[in-house]
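> Everything below, folded, please.
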Amino acid sequence: MKRHTGFTLIELIVTMAVAAILITLAVPNFRDFLLNNRLTGTANEFIAAANLARSEAIKRGRNATLCVSNNSMDANPTCTGGTNWGLGWLAWVEADGSGALNGDGRLRVGDTLANTGVTFTGGVSSFQYDSRGAVDNTDTLNVCDERTGETGRQITMTATGRVEIDRAFACP
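This next block holds a predicted model:
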């Protein structure tokens, strides 16, 4: 008698049923994973820009600014005011002490968060670091998405210029 190798129809159906159950359980968790990564990435990009601006202010002995910018990716970006950090941001240092962005003063930019489902708001439009790394004002910025509950990130700028983050912030 010749022995046949392969799968029977029953074995194939059982395998597909088990795979379907596993996928059903994994997909919602994968969505949360993606949303959490988007929030964490946004918060980390901003914190990196803040830390860079602070360290460059100390290193160069000049003021550095981190501000809201809706044209941060342009060749000649500007601070545009407003408190919607989701428009983008710009970190720059006074290259010549003039108080303006010129020359090689641009340090880092953050692109707009439009169409990402992430909101990034605060109470001020800029932070200015002095040559000691301290900021001119303090504020708390909120990074949220469409989920509710303790899924957001809250970034606090302290008077010393250091950044603190709360990873269990309850978004409104």
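> Could you use CA atoms for every contact and neighbour count after this?
Will do.
> How about the residue nearest the centre of the chain, nearest residue that isn't a chain neighbour?
Note on the chain: the residue nearest the mean C-alpha position is residue 42, at 1.0 Å, using C-alpha atoms, centre = their mean. Residue nearest to residue 42 in three dimensions, not counting chain neighbours: residue 143, with 7.7 Å by C-alpha to C-alpha, 6 or more residues apart in numbering.
> To check against the first, give me the structure of this:
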Amino acid sequence: MRQDGFTLLQLLLVTGLIGLLVQLAAPGFRQLLVNQQRQVVAFELASGLRSARAQAILQQQDVLVQAIDDDWGLGWWMIVDSSGKGVEDPNNRVLLERRLSGAVPVVGNTRLLTRARFIAQGWPAYTGTGPGNGTLHICEQGAAVSHWRVVMANSGRIRTESGARAEQRCEPDEKLGGSAPSHTDYR
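Predicted coordinates for the structure are as follows:
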């Protein structure tokens, strides 16, 4: 009597090979997901800043984009800053609140440390800094590497840049347990 099928040994061997292949592929897949998260954060920040600039022009008032708890990685508020006091004035209208998980560290240079302000003409209004672009760095967790950058030119134009680049601002802060403080796209 002839039986067609697989032996127990054949099934165990195939199952073992599949398990081995999954173990080999998992780190690469995990890195792909982390890279995708960084890209999404960069595009959302760029979109938020572009929207704030457009709102400032449309409403002919200052619009402020403020990092939640002074940490861009946690998200931001977009506020019509009628009083000039930003988030401290409860009468300022919140246009948008965008919350992020904080899983992707984002740090700004001195121009975009915790906020970005656009005046009615759509230009950025910087306080206490010299000439130059404002940059938000989307960092690698636990390393001094910026993978994406959201750059705001003096004209108010926003662009994104990609590519791993050493960035001291992304350096992990040992006092905080080792976490970081808190492609060019011309749209």
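> Any idea what the TM-score comes out to?
Here the TM-score for the pair of chains, by TM-score structural alignment, normalised by the length of structure 1, is 0.75; 155 aligned residues with a C-alpha RMSD of 2.6 Å.
> ok so, going back, the residue nearest to residue 42 of structure 1 falls within a strand, correct?
Yes: counting by DSSP: H, G, I helix; E, B strand; the rest coil, residue 143 of structure 1 is found in a strand.
> aligned partner of it in structure 2?
In structure 2, residue 143 of structure 1 lines up with residue 138, judged by TM-score structural alignment.
> Tell me the spacing between that match and residue 36 of structure 2.
12 Å (C-alpha to C-alpha, to the nearest Å).
> ok, those two, which is more surrounded?
residue 138 (28 against 12; other C-alpha atoms under 10 Å).
> you'd agree that one is up against residue 147?
Yes: counting by C-alpha atoms under 8 Å, a contact exists between residue 138 of structure 2 and residue 147, whose distance comes to 6.0 Å.
> Overlap in contacts, these two.
Residues touching both residue 138 of structure 2 and residue 147 (C-alpha atoms under 8 Å, 6 or more residues apart in numbering) are residue 38.
> residue contacts, residue 128 of structure 1?
Counting by C-alpha under 8 Å, 6+ apart, residue 128 of structure 1 has contacts 63-66, 135-137.
> host element of the residue nearest to the centre of structure 1?
helix 9-60 (DSSP states H and E).
> Count the residues that sit near residue 59 of structure 1.
Residue 59 of structure 1, neighbours per other C-alpha under 10 Å, totals 12.
> and what of residue 137 of structure 2?
By other C-alpha under 10 Å, neighbour count at residue 137 of structure 2 equals 25.
> That one reaches residue 144, doesn't it?
No: if you go by C-alpha under 8 Å, residue 137 of structure 2 and residue 144 don't touch, sitting 10.4 Å apart.
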